[in-house]
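Visitor: pasting a predicted model and its sequence here:
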Amino acid sequence: MFCIVRRETLNPILQMTEEIYNETLIMIEDMCLLIANKVLSCLGMTAPNRHMHDALNHELQREQQYDIEALAETVRTNVPQLNQQQRIAYDTLIEAVNSGSGGIYFLDAPGGTGKTFLISLLLARIRSRNDVALALASSGIAATLLEGGRTAHSALKLPLNMQITETPICNIAKNSAMAKILQVCKLIVWDECTMAHKRSLEALDRTLKDLRDNHNIFGGAMILLSGDFRQTLPVIPDQLLLMN
């Protein structure tokens, strides 16, 4: 686990300190809470001090570790390759980011038409200015296609019992690094959102309103949802697949 901390801070010679040890315990306990809903003290291990100052803040560092010059070159090279519809979407979304007005946008297009390419350029443009853009996806495969991408369940700490929880929220403390990211990010992308349970989006909405102290939808943050309902099969409860 210490190797994970070392890797995420991009410091291969990082030495063990009390803060790092505590951070590692927190990471282990978060996993135990997610898997078994038990804290470390219940498992016979040392409990972390969650009130200790987060000296690493590796989550925030992760979102600010990009090569700005390389990203700017990526934008300069690839924006001219956008087709007309992609360019309209790109300009509209960048203008919305620059205005800081927030809002919800949905990128709808069939598979293979360049949604990931467009999203990657949006992320590169925002990060090239040293701003924070959070890349989420409903599936692990979709997350790997985005620079810095991760699954929504992992990043947002969504509850596992989504179907039976009427008003779910993300398990993100206000003083955590992820809370800071959600407070300052210029854009939150959720790819393959058509695969997500609607309560996952509702959980993010409640969490952003709380963290940003803003009662507008999604706390006034700018949200880009992307997906293709054409690839989403209908779900019929208690039914079996009929083979003709």
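Guide: Everything's here; your move. Numbering: from 1, shown residues only.

Visitor: switch to C-alpha atoms for all contacts and neighbour counts from now on
Guide: Noted.

Visitor: what separation is there between residue 70 and residue 29?
Guide: When distance is defined by C-alpha to C-alpha, to the nearest Å, residue 70 is 36 Å away from residue 29.

Visitor: please compare the first structure with the one that follows:
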Amino acid sequence: MARLEGGRKDCNNGFFLDAPGGTGKSFVLNIILDRVRSTGKIALAVASSGIAATVLHGGRTAHNMFKIPLMEYNEVRSCGIKKNSEMARLLRMTSVIVWNEAVMANRNTIAALDITLRDILEVNRFMGGIVFVCAGDFRQILPVIRGGGKNDELEYCIKSSYFWDDLIKLELTENVRLKANDHENRKFAKKN
């Protein structure tokens, strides 16, 4: 929020929220989206899968929202958004992009968005200077690489991207889902 409200152009504008299941990642992302939108600014919500997109307020899949082409895992292209389109106009007014389950995305998919935003916004900064908050859990699904193995998944995950070191890493660690159900879990364990 400080990046959005302060408007500092000399700071990193990318964040990665590392959050295991049950720690409140979707809640935090929705709070960010709602807060930004409550100030009249534009916040776009995307996810790597349709299921993950449904838990974000106004969420869509990244491929659908940004017209990301289907690419071979080792290919990098820009998105199918023309500079004079309505989508380009919307992107020029966007303050923040939230991308849930980013660990499922091939690093080149996120790079395609970066290339596109730099071009459309004519700003040579990560994501064209738009604040970018991505989140995920590395204990879950990494990118699926056809015919590939563990090494390929690691090579094409977000941690192997050119922008990973520049993302500000944040963590959620307390499993609020388990804590909320602790009494019921203990009762169930005693029965069985």
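Guide: Arrived safely. Predicted, not measured: the structure shown is a model, and the values here were computed from it.

Visitor: ok so, going back, who's more crowded, residue 70 and residue 29 of the first structure?
Guide: Counting neighbours by other C-alpha atoms under 10 Å for residue 70 of the first structure and for residue 29 shows that residue 29 has the greater number, 23 against 12.

Visitor: excluding chain neighbours, what is closest to the aligned partner of residue 66 of the second structure in the first structure?
Guide: Aligned counterpart of residue 66 of the second structure in the first structure: residue 156 (TM-score structural alignment). Using C-alpha to C-alpha, 6 or more residues apart in numbering and skipping residues adjacent in sequence, the residue nearest residue 156 of the first structure is residue 170, 5.8 Å away.

Visitor: ok, which stretches of the second structure are helices?
Guide: 2-6, 25-38, 50-54, 62-66, 86-93, 107-121, 150-155, 176-180, 182-191 (DSSP state H).

Visitor: output the residue interval of the first structure matched by the third one.
Guide: Residues 140-144 of the first structure are matched to helix 50-54 of the second structure when aligned by TM-score structural alignment.

Visitor: that stretch vs the second structure - mean distance after superposition?
Guide: Compared with the second structure after the fit, stretch 140-144 of the first structure shows a mean deviation of 0.5 Å (mean C-alpha distance after the TM-score superposition for the first structure).

Visitor: name the residues that touch that stretch?
Guide: 135, 136, 137, 149, 150, 151, 191, 192 (C-alpha atoms under 8 Å, 6 or more residues apart in numbering).

Visitor: in strands only, show me these.
Guide: 135, 136, 137, 150, 151, 191 (DSSP state E).

Visitor: what do we get in the second structure for the residue nearest to residue 156 of the first structure?
Guide: Here residue 170 of the first structure is matched to residue 79 in the second structure, going by TM-score structural alignment.

Visitor: residues in contact with its match?
Guide: 66, 67, 68, 69, 112, 113, 116.

Visitor: pretty sure residue 127 of the second structure contacts residue 113?
Guide: Yes. Using C-alpha atoms under 8 Å, residue 127 of the second structure is in contact with residue 113, at 7.1 Å.

Visitor: confirm residue 89 of the first structure sits in a helix?
Guide: Yes. Counting by DSSP: H, G, I helix; E, B strand; the rest coil, residue 89 of the first structure is located in a helix.

Visitor: map it across to the second structure for me.
Guide: Using TM-score structural alignment, residue 89 of the first structure lines up with nothing in the second structure.

Visitor: against the second structure, where does the longest helix seen in the first structure fall?
Guide: For the first structure, the helix with the greatest residue count under DSSP H is helix 18-36. Under TM-score structural alignment, helix 18-36 of the first structure corresponds to no residues of the second structure.

Visitor: what's the matching range in the second structure for the helix or strand that that helix is followed by?
Guide: Proceeding N to C from helix 18-36 of the first structure, the next assigned helix or strand is helix 58-62, under DSSP states H and E. Aligned using TM-score structural alignment, helix 58-62 of the first structure spans no residues in the second structure.

Visitor: contacts for whatever helix or strand comes next after helix 58-62 of the first structure?
Guide: Of the helices and strands lying after helix 58-62 of the first structure in sequence (DSSP H and E), the nearest is helix 68-78. Contact with helix 68-78 of the first structure is made by 121, 124, 125, 127, 128, 129, 130, as judged by C-alpha under 8 Å, 6+ apart.

Visitor: aligned counterpart of the first one in the second structure, please.
Guide: Applying TM-score structural alignment, one finds that residue 121 of the first structure aligns to residue 31 in the second structure.
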